[in-house]
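[1] build me a model:
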Amino acid sequence: MLSRIGERVAEFTHANQSTQDSPDSHAVISLGHVWVDIMMDVNTIPQAGGFAVSDHTNATVGGSYRVLQAAARMGAPAKHAGIIGTGPWATIVRDALAANGIEHIGQDRLDTDSGFRLVLTDEDRRKTYIATYGAEAQGDDTTFNCVEPATGDVVHISGNTLMDHTAAGVDEFMHHASNDPFGRDFTIVLNPTNTLSLVNDHLLEDLVLARPIWSCNRQEANTLADRLGILRNDEASLTVGGGFDRSMAELCRALGETLRAPLVVRAGSRGAWVRTPGGEVVHVEGYPTKATHTRSAGAPHTGTLCAMLARGWSLIDAVQIANAAASLAIQRSIGGVPSCPSYTDAIALVDASENSR
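    Here you go, the predicted model:
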């Protein structure tokens, strides 16, 4: 689809082989939470007072860590601006960040540990979450005063940071960011969660007015559209033959027009629909793969998107590379968690696909 990809691979490979070691590299800075996920496979979720045995348990670092891990693997310096506590869970978080070359620039809490979540997956692959919030959720309006993006940096904001006291820090950061995206010398990428329906009106208004790049899956996009009172034409989704694609395009168009900001709506192997203000909706093809994971590949997609924007790619090109990275991440999942590939591998998949058409 995009001839620019093949034409620019050699240029970027040569110029950015040592991107992480270059002081001029643009960074990806996340304002999201990082916690530990304890993933447990069970036959069924027990009722109150019941009992269940897990035949597979896996502890992994979750939240915005996986976005930053993807960004680092794509060659962008990655920085975590959230709060990390002190204790066994925080130690796991710090070790994971260090192992992936992710710099922690945020606050440290000495009086409490970082949080964790139990993720129970039953035989029908339905997931149940039980969260214990820790230091990451105990911020205030000063939490992100440490964030001073340089020209060309990409600031990632996750919906998981909008639900607790740390949201005040996000709001304060947005107040200092120009409402004119062309007046900022850095880029904001906002990755909401489906709990966006619970974000308070004032904060949501500030986020919309800042006009970041919104990156959502279909469910998150519909939640945001409902929250903003956007009417969509759902007739396309009821038709046979191409109805899903038309429905996605309509959702992206309607939501994009209201946000007046760049919008990416992901749909797994079907790729993503992209709209920029005043432009038409563009469908960026995905890379079908067999689903072998139990977690979403949204984080590898978002992290790759942020890294590619930091490396100077256009939004459409960045989305295409992110689609490829998400597909490979699913193929290479570890313990049910998609594992983002390297920049070289993602580009190779895009190139191979282009050459086969």
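[2] could you use CA atoms for every contact and neighbour count after this?
    Will do.
[3] ok so Thr344 is a helix residue?
    Yes: assessed by DSSP: H, G, I helix; E, B strand; the rest coil, Thr344 belongs to a helix.
[4] please report how far it lies from Phe244.
    32 Å (CA to CA, to the nearest Å).
[5] now the helices for the stretch 201-350 of the chain?
    201-210, 218-227, 243-259, 298-310, 315-331, 343-356 (DSSP state H, counting those that start in this stretch).
[6] so which bits of the last one are buried?
    For helix 343-356, burial by neighbour count (16 or more other CA atoms under 10 Å) applies to 343, 346-351.
[7] can you list the residues you listed in TSV and add distance to Phe116?
    Compiled in TSV, the buried residues of helix 343-356 are given as follows (distance: CA to CA, whole Å):
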residue	distance to Phe116
Tyr343	30
Ala346	31
Ile347	34
Ala348	36
Leu349	35
Val350	36
Asp351	39
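[8] for Tyr287, see how far away the residue nearest to Cys340 when sequence neighbours are not counted is.
    Setting aside the residues directly before and after it, Cys340 is nearest to Ala329 in space (CA to CA, 6 or more residues apart in numbering), at 4.4 Å. Distance, Ala329 to Tyr287, using CA to CA: 11 Å.
[9] with Asp37 instead?
    28 Å.
[10] equivalent analysis for Ala167, please.
    35 Å.
[11] those two: which has the busier surroundings?
    The neighbour comparison of Ala167 against Tyr287 (other CA atoms under 10 Å) goes to Ala167, with 25 against 18.
[12] please generate a structure for the following sequence too, so the two can be compared:
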Amino acid sequence: MSARLIQLSGVIIDMIYSVDAVPAPGTEAVVYGSAIAAGGGFNAMVAARRAGLDVDYGGTLGSGAFAGIAEAALKDESIGILRPRLDGQDQGCCTVLIDRDGERSFIASSGADGVVTDADLARIVPGAGDWLLLSGYALHYPGSRDALTRWLQAQAGRGLDLVFDPCPLVAELPAEAVSAALGAAAWVTANAEEARVLTGLSAPVEAACKLAEGRKGGALVRAGAEGCWLALPGGAVSHLPGHKVAAVDTNGAGDAHTGTFIALMAQGWAAAEAARAANISAALSTTRRGPSTAPAWDEVQSVLERAEAPA
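    The predicted structure follows:
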């Protein structure tokens, strides 16, 4: 049986507005473009699929108009749905503001994606070679936090290839839930600020080393255009520089990085090479507008081949 990624975190619907600037309180933004699209847990799944990995959605899919958009998007990307739909509750949504510099700001609210029970998780049966991805958002929502925390506590020491992405709300997560996620995760991938919150260490290289301690895999600390720091257990750490591009929209870049990294690791790549390719995927994703803009694999491969070609 081939490896796959199982996404444990929910798909939501992004309502995306391209604005001159995020408005000050009491004012209105000047909008020059808008779109509605699947987002949240969807973005990393898309990146993994485009990098050649089979993907299944293990999160909750509800009912209603937003759930219909999410289901159609999953099917368009050939992503399997592992669980029956939840009746009576639609997917959550996120208002995304993208300013002229390509930076994004979020206001999100959960729906069916934020409802997970013990019985739901019992349906998730990873096979040999499968990887799993969990976002801290799922640990933030009251309707999914407790069941996931119990499930994570039960996975500690079982050797699952679980990747934990703490999310921008990491400082708001309950300590017990964070501890359970860190205890079960083979890999932690976080941006520099999230890594600082988790470790108390401001330097990304030091935070990466701390997050990698005792893991089956290691840790990645992402730093946008600067690339990422890769740390392995035992203190080995390296900086993988970013791929230079003219960014227009950074929404979903971290997810593109994570999905690509998982896909390549699941296909047997060395961690440093997977991280280097993930940097390229994330950078290319910022050159087009939208939340799920991970590039096709041949685009990433082309950049890798040019970098490896003799001068």
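[13] please state their TM-score.
    Here the TM-score for the pair of chains, by TM-score structural alignment, normalised by the length of the second structure, is 0.90; 309 aligned residues with a CA RMSD of 2.3 Å.
[14] that older thread, how close does the aligned partner of the residue nearest to Cys340 of the first structure in the second structure get to Ser110 of the second structure?
    When the second structure is aligned by TM-score structural alignment, Ala329 of the first structure is paired with Ser285. Taking CA to CA as the measure, Ser285 of the second structure falls 25 Å from Ser110 of the second structure.
[15] check Ala48 of the second structure too.
    24 Å.
[16] so for those two, which residue has more residues nearby?
    It is Ala48, of Ala48 of the second structure and Ser110, that has more neighbours when counted by other CA under 10 Å, with 27 against 22.
[17] give the aligned equivalent of that one in the first structure.
    Match for Ala48 of the second structure (TM-score structural alignment): Ala71.
[18] ok, back up a step: show me what contacts the residue nearest to Cys340 of the first structure?
    297, 300, 338-341 (CA atoms under 8 Å, 6 or more residues apart in numbering).
[19] do the same with Leu220 of the second structure
    187-190, 208, 228-231.
[20] out of those, which two sit at the greatest distance?
    Using CA to CA, the two most remote members of those are Trp187 and Cys228, lying 14.1 Å apart.
[21] between the two, which one's more packed in?
    Cys228 (28 against 25).
[22] and the gap between the residue nearest to that one when sequence neighbours are not counted and Gly10 of the second structure?
    Leaving aside its sequence neighbours, Cys228 of the second structure sits nearest to Arg222 (CA to CA, 6+ apart; 4.3 Å). Per CA to CA, Arg222 of the second structure is found 22 Å from Gly10 of the second structure.
[23] and Asp55 of the first structure, what pairs with it in the second structure?
    Match for Asp55 of the first structure (TM-score structural alignment): Tyr32.
[24] doesn't Ile98 make contact with its match?
    No: using CA atoms under 8 Å as the test, Tyr32 of the second structure is too far from Ile98 to be in contact (10.3 Å).
[25] the two: which is more packed in?
    The neighbour comparison of Tyr32 of the second structure against Ile98 (other CA under 10 Å) goes to Ile98, with 27 against 9.
[26] since we're on Thr128 of the first structure, how many residues are nearby?
    Counted with other CA under 10 Å, Thr128 of the first structure comes out at 14.
[27] quick one: what's aligned to Asp118 of the second structure in the first structure?
    In the first structure, Asp118 of the second structure lands on Asp141 (TM-score structural alignment).
[28] number of nearby residues for that match?
    Residues near Asp141 of the first structure, counting by other CA under 10 Å: 15.
[29] same question, Ala236 of the second structure
    So Ala236 of the second structure, with other CA under 10 Å, has 12 neighbours.
[30] which residue in the first structure aligns with it?
    Match for Ala236 of the second structure (TM-score structural alignment): Glu280.
[31] and the gap between that match and Leu224 of the first structure?
    20 Å.
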